[in-house]
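Chemist: Sequence first, then the predicted structure, then my questions.
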Amino acid sequence: MTDQQPRTINVLLVEDDPGDVLMTREAFEENLHNRLDVVTDGAAALDYLRRAQPYADAPRPDLILLDLNLPRRDGREVLQEIKADPDLRHIPVIVLTTSKAQEDVLRSYQLHANAYVTKPVDFDGFIEAIKQIDHFFVSVVQLPPDVRRN
């Protein structure tokens, strides 16, 4: 164990439910010290990741929290495109969804999701799940470097 401070990471939340966005923001503001950017549909997520307008100056996320049921582009499509793109496939993607359907779990892992987390329905459980995800990806694992960072 070291006394080194956990590093700060950039997290992209792809979520269309305003309540879940609010709870995630609250978890980050009160307990976590990472940058959280939010997009509310799958098409915007891909624009953000590819730094298309209006996201030309967006930081490359170190971690993506991806809902499955999104407008414009479904989360499964977004996951498939991320993992097929050589510039993006190294970014860990956590599917964070209300779906407990086994076909969604299986399909997400077939598309190379790094983890599948079912959202707890209560506020405290949701906050705790976000904190555990953050702890694991900030303090436990070593994330790949972004070779395109300046």
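Modeler: The structure has been received and is ready for your questions.

Chemist: contacts, neighbours, all on C-alpha from now
Modeler: Will do.

Chemist: list the contacts for the residue nearest to L70 when sequence neighbours are not counted?
Modeler: Take L70 and drop its neighbours on the chain: the residue closest to it by C-alpha to C-alpha, 6 or more residues apart in numbering is D41, 5.4 Å away. Residues near D41 by C-alpha atoms under 8 Å, 6 or more residues apart in numbering: V14, E15, D16, L70, P71, R72, R73, D74.

Chemist: ok, structure two:
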Amino acid sequence: MGTQGRHVLLVDDNPNDLELALEVLNEGESRPQVITAQGGPEAMAYLETHRGQCERPSLVLLDLNMPQLDGLGVLDAIRADAALHDIPVVMLTTSREQSDIQTCYRRGANGYLVKPPDLSMFAETLKATLAFWLGQNQIAQSQAR
């Protein structure tokens, strides 16, 4: 299955990181719809209004360090919500701190990616992540679109 017909919620408070990720995610033929949220509050507002099986994201790419509502707060809210709890959430952050990695996994993250400083490595990382989570990964029937 390709990535078409599935969509990704990309959450990052850094406009440059959002723009860079969007460039990468919008390349190629089989690309998902990408919704962006500039921070935790905007992500939660989107998720609250798109809770239905056909509307909710197939994957959340979530920055960890954001003001107001950080990535852990968003992750906790997703995991606590029966309508959203099974959406795959991959942390996409600059932090390499073991305590951050351990905390994210303990609280339900499905993956933890450190943003590579090199543009081509960043592009490869994002493409591989989408290929796995939206392509090869098998989802339960209740998640199928």
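Modeler: Happy to help now that I have it. As the structure is a computational prediction, the values presented were derived from the model and not from experiment.

Chemist: Please work out the TM-score for the two chains.
Modeler: The TM-score (TM-score structural alignment, normalised by the length of structure 2) is 0.89; 142 aligned residues with a C-alpha RMSD of 2.3 Å.

Chemist: before we move on, the earlier item: identify the residue of structure 2 aligned to the residue nearest to L70 of structure 1.
Modeler: By TM-score structural alignment, D41 of structure 1 lines up with G39 in structure 2.

Chemist: center of structure 2 - which residue?
Modeler: L61 (1.5 Å; C-alpha atoms, centre = their mean).

Chemist: Looks to me like that residue is in a strand.
Modeler: Yes: according to DSSP: H, G, I helix; E, B strand; the rest coil, L61 of structure 2 belongs to a strand.

Chemist: what lines up against it once you look at structure 1?
Modeler: Alignment note: L61 of structure 2 maps to L65 in structure 1; criterion TM-score structural alignment.

Chemist: surely its match meets V11?
Modeler: Yes: if you go by C-alpha atoms under 8 Å, L65 of structure 1 and V11 touch, sitting 7.3 Å apart.

Chemist: Which ChimeraX command selects the buried ones in the contacts of D41 of structure 1?
Modeler: Buried residues within the contacts of D41 of structure 1, by 16 or more other C-alpha atoms under 10 Å, are selected in ChimeraX with:
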select :14,15,16,70,73
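
Chemist: Just name the closest of the contacts of D41 of structure 1 to R89 of structure 1, please.
Modeler: Among the contacts of D41 of structure 1, V14 lies closest to R89 of structure 1 (C-alpha to C-alpha), at 16.3 Å.

Chemist: which residues of structure 2 fall in helices?
Modeler: Using DSSP state H, the helices found in structure 2 span residues 15-25, 40-49, 71-80, 98-106, 119-130.
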